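Asker: Let me see the structure of the following:
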Amino acid sequence: MRKTDPSQTIMDALRRIVQALRRASARYEREAGLTSAQVFILKTLHSRPGVSVNALAAATHTQQSTVSEVVTRLETRGLIERRPAAQDRRRVELRLTPQGEQLIANDAATPQEALVAAIADLPAEKRAALAEGLSALIITAGLGDEAPHLFFESPSQDAS
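Answerer: Below is the predicted model of the structure:
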């Protein structure tokens, strides 16, 4: 039996993840004119109606500023609305509009949802080892200078 090269195993795993994300992104763009990241935000908000931008960022394991940009784009399209919270009018809650609900009705889980769930299902020591290994890979490859954004979601062109 031939041993598999760990480097090949790692590259194959990364390819599978990127391919799944790319296929989903192309499908969402074609069918709804949305990015995969936007659908991920909509689906996450569907399961957590009334959350704040900060809570949505935490639920998607994404920086607040990135989520805020995506929420603004979705709000502009009429898929999300912001409302003052009933208990504290200073707090803003996010909710899907009927159009947003209809858009994601009966849609299968996004690859991002599958990845978040899979990471959560890993034992703590494997999650820590994976985080450490990926961080080391990013640093060694010289890819750590840019802030992380949602998959296939470009940062706002307005930000300067």
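
Asker: C-alpha only now, for contacts and for neighbours.
Answerer: Fine.

Asker: how much space between residue 81 and residue 51?
Answerer: From residue 81 over to residue 51 the distance is 11 Å, taken as CA to CA, to the nearest Å.

Asker: Quick check: neighbours shared by those two?
Answerer: 94-95 (CA atoms under 8 Å, 6 or more residues apart in numbering).

Asker: Helix or strand: which one has residue 148?
Answerer: Assigned by DSSP states H and E, residue 148 belongs to no helix or strand.

Asker: In contact with it: list those residues for me.
Answerer: Residue 148 touches 62-63, counting by CA under 8 Å, 6+ apart.

Asker: One more, please, to line up against the first structure:
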Amino acid sequence: MSDPRTEAALRAIRRIMRAAEMAERRLAAATGLTPSQLLLLQEVARRGEATPSALAAAVQFSQATVTNLVDRLESLGLAARRRGSQDRRQVWVAITPRGRDVLADAPDMLQNQFSNRFRKLPDWEQAMLIAMLERLSSLMDAEDIDAAPLIDTGGPIDRLP
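Answerer: Next up is the predicted model:
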């Protein structure tokens, strides 16, 4: 027999997961991108041009993840790579005009909405929510999973060609 509090907690977790899935679907329908791809494209646009290692540090993704994301953005014509003029081993990534168009049409990402609302909470409530989420992560054996500050389910949308 299930405990009503456990069921309430599981329903809340499921609502959060569904909200993330729905936001990813809206983003994919509007842009063809995943949240990770959009976040990286936004960072490239913000910087104008950057090395993959600088991008990885800025968005808190691994170098390998950034390389894969840039591959995808480049294949879609949204970003372009070029070799450094002084050091040919260095690679630079820049946004293309098509990439800027996609950014202009992209819906607001779920983490932006969350961030804006979270920042408005009193400090004590922010601390309480962080502690609760860390505890929840622990209950789900997820405390050692490396994750960027991005709401991205990493579900089937990430595996689209």
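
Asker: After superposing, what score do the chains get?
Answerer: The TM-score (TM-score structural alignment, normalised by the length of structure 1) is 0.65; 151 aligned residues with a CA RMSD of 3.9 Å.

Asker: Hmm, residue 112 and residue 35 of structure 1 touching each other?
Answerer: No: Residue 35 of structure 1 is beyond contact range of residue 112, at 12.0 Å (criterion: CA atoms under 8 Å).

Asker: Please state the offset of the lengthiest helix in structure 1 from the chain centre?
Answerer: Identified as the longest helix of structure 1 according to DSSP state H is helix 6-32. Here helix 6-32 of structure 1 is found 14 Å from its chain centre; the criterion is CA atoms, centre = their mean, to the nearest Å.

Asker: buried sites along that helix?
Answerer: Within helix 6-32 of structure 1, the residues that count as buried by 16 or more other CA atoms under 10 Å are 21-22, 24-25, 28.

Asker: before we move on, what about stretch 52-67 of structure 1?
Answerer: Buried residues in stretch 52-67 of structure 1, counted by 16+ other CA under 10 Å: 52-53, 55-57, 60, 63, 66-67.

Asker: Is it possible to get JSON lines of the residues you listed that adds secondary structure?
Answerer: Output for the buried residues of stretch 52-67 of structure 1, formatted as JSON lines (DSSP: H, G, I helix; E, B strand; the rest coil):
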{"residue": "52", "secondary structure": "coil"}
{"residue": "53", "secondary structure": "helix"}
{"residue": "55", "secondary structure": "helix"}
{"residue": "56", "secondary structure": "helix"}
{"residue": "57", "secondary structure": "helix"}
{"residue": "60", "secondary structure": "helix"}
{"residue": "63", "secondary structure": "coil"}
{"residue": "66", "secondary structure": "helix"}
{"residue": "67", "secondary structure": "helix"}
